[in-house]
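Engineer: The sequence and its predicted three-dimensional model are supplied below.
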Amino acid sequence: MKKIILMCSLFLSTTTFALDCDIPPHYIFIATKNTYPSSVFWLSGQSDSPVKNIQLKSAKDSNLLKIIPKNLLEPHILLQSDHPLKIGQSYAIKTPASSDIQIYARDFQTKIQNNPPKHLLKWVAMPHFLQTKFVRDTAFGAYGSVSFKLKTNWETNDYLINVKISKNANFSQYQTFLENPFTDQSGTTKIQVGFDLCSNANDFVFQPNQTFYAKFDLVTHDGKVLIWHQAPIKFTTR
């Protein structure tokens, strides 16, 4: 890829999006906020060109990220380093200048930590629908997002959540969002998902009075996936 695209997120102003929607990236680079020697990384998106030669580099280490051919979160792409990342080193993502693939890495830079969680990741409180944010009139059409509160037994910086949302209870068609959970000022763990203004949202703009179904897979920093086996959570946007 020629460069890391610094594309704006869903919740920035439409003025900023006017500058960026003509060059949307092929992929978004996703990682837990805490990273450890065994941590893995993800790409979300699609391109007809192959993904290759993505590296994590620090002052004393260069680490090639290899694609794991099959994973439980496809179509997301799983990337694993070719050797353990070094504790205490600060890594940044590097991509070859000759590549046609564009990746938005959210200014990714991470310092590798010691002592990852040793107990099994599990649910403490299942996700509960909170609210919809919907904007009808922008220069790029309508867009929206939905948020949920939840709780696990891990710190939010150590795991991701793969949210699948469908308009049908049988999930014959669905959209998938791989996201970082976060803790708000009140101490509540939340996750917020939605399309940015540059994406083709199709029927998933989350406008009011629509009914959806959601599933939530938990994903550890090292790529282990706790698949959602419960019935889908039904919610109606408002």
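Structural biologist: Received it, and whenever you're ready, just let me know what you need.

Engineer: C-alpha only now, for contacts and for neighbours.
Structural biologist: Fine.

Engineer: residue contacts, the closest residue to residue 129 other than its chain neighbours?
Structural biologist: Nearest residue to residue 129, sequence neighbours excluded (C-alpha to C-alpha, 6 or more residues apart in numbering): residue 148, at 4.5 Å. Taking C-alpha atoms under 8 Å, 6 or more residues apart in numbering as the contact definition, residue 148 lies against 127, 128, 129, 130, 131, 190, 191, 192.

Engineer: one more structure, for comparison:
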Amino acid sequence: MHYKIWAFFCTEENYPYWQEQIQQSQEVNRITWEKISDFLRAIEPHNPLSHQLLQAHNLEQFIQIARDNGYQLTQEELAWFVVTQKQIWDFLYLAQETPSLKQQLLTTRNPDEFINIAVAKGYYFSQKELAWLLIDIKSSSSLVGINNSTGDTFIFPKIDGIEMWYWLELAEKWGLVPPFSNLSQPGNGLFGDEKDPFFLKQCFLPRGYFNQRQLIHSL
């Protein structure tokens, strides 16, 4: 499904137009980002709505089908989301393939320096947009693995060949992405031997693992 959405905005003939439109428009807010994120998560491959959307012959029809099913999206909102994400992913991929650029970015002291380097390379996105994308990744249980015995081991796979751990760790250092923090373990002795790491009390998820998106309200 996502490939069809990207085809509306990211083909060779469509991308320059939408890129220019996004740069000229006002910044769209977090609520819009979350609305589109929720929409994309909802249209799983076996969802009946996905089948309807796949039959859309053009962007206007796609938007109308979404609206008929309760998703109030506009072309401009969807374009902003898709084009912005492409800008970020393309820049991170460039960094992955360019060791000198990657090292330069990893030594940036704040997100302003990072964004300025991106702009100098021709990639346009804001601190907030970068934060929203990284938080979406970090709060996804399908992308971030956790060691069940302690909750302290995090596994960030490569996404399209991009090693995400570097960028998530950097964003945490800046304060742009909230860190994991452990839940307090109960001390009432109800869960068996405290020295046994496999008892239930030892198997917890970091605080906010499934609801970290709530932490971006201050962004």
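Structural biologist: Structure's in. What do you need? From a predicted model like this one, the values you see are computed outputs, not experimental measurements.

Engineer: Could you get me the TM-score between them?
Structural biologist: After superposition, the two chains reach a TM-score (TM-score structural alignment, normalised by the length of the second structure) of 0.28; 113 aligned residues with a C-alpha RMSD of 6.2 Å.

Engineer: now the helices for the second structure?
Structural biologist: Along the second structure, counting by DSSP state H, helices occupy 2-10, 15-24, 30-42, 48-54, 59-68, 75-97, 99-106, 111-120, 127-138, 164-174.

Engineer: just to revisit the earlier point, can you flag the buried ones in the contacts of residue 148 of the first structure?
Structural biologist: 127, 129, 131, 190, 191, 192 (16 or more other C-alpha atoms under 10 Å).

Engineer: Let me know the helix or strand that the third one is in.
Structural biologist: Using DSSP states H and E, the element containing residue 131 of the first structure is strand 123-135.

Engineer: which helices and strands does that strand pack with?
Structural biologist: strand 143-152 (3 or more C-alpha pairs under 8 Å, 6 or more residues apart in numbering; DSSP states H and E).

Engineer: Between strand 123-135 and the strand it packs on, find me the angle.
Structural biologist: 170 degrees (axes from the mean of the first three to the mean of the last three C-alpha atoms, to 10 degrees).

Engineer: Can you report how many residues neighbour residue 99 of the second structure?
Structural biologist: 11 (other C-alpha atoms under 10 Å).

Engineer: Could you check how far it is from residue 146 of the second structure?
Structural biologist: 28 Å (C-alpha to C-alpha, to the nearest Å).

Engineer: And for residue 90 of the second structure?
Structural biologist: Taking C-alpha to C-alpha, one finds residue 90 of the second structure at 27 Å from residue 146 of the second structure.

Engineer: more neighbours, those two?
Structural biologist: residue 146 (18 against 13).

Engineer: Now the more buried one. Nearest residue, chain neighbours left out?
Structural biologist: Residue 146 of the second structure sits nearest to residue 154 (C-alpha to C-alpha, 6+ apart), 4.9 Å away.

Engineer: Verify the contact between the one you found and residue 145 for me.
Structural biologist: Yes. Counting by C-alpha atoms under 8 Å, residue 154 of the second structure does reach residue 145; the two are 5.5 Å apart.

Engineer: want to throw the contacts of residue 148 of the first structure into a markdown table with distance to residue 64 of the first structure?
Structural biologist: Below are the contacts of residue 148 of the first structure laid out as a markdown table (distance: C-alpha to C-alpha, whole Å):
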| residue | distance to residue 64 of the first structure |
| --- | --- |
| 127 | 36 |
| 128 | 39 |
| 129 | 39 |
| 130 | 40 |
| 131 | 40 |
| 190 | 33 |
| 191 | 30 |
| 192 | 31 |
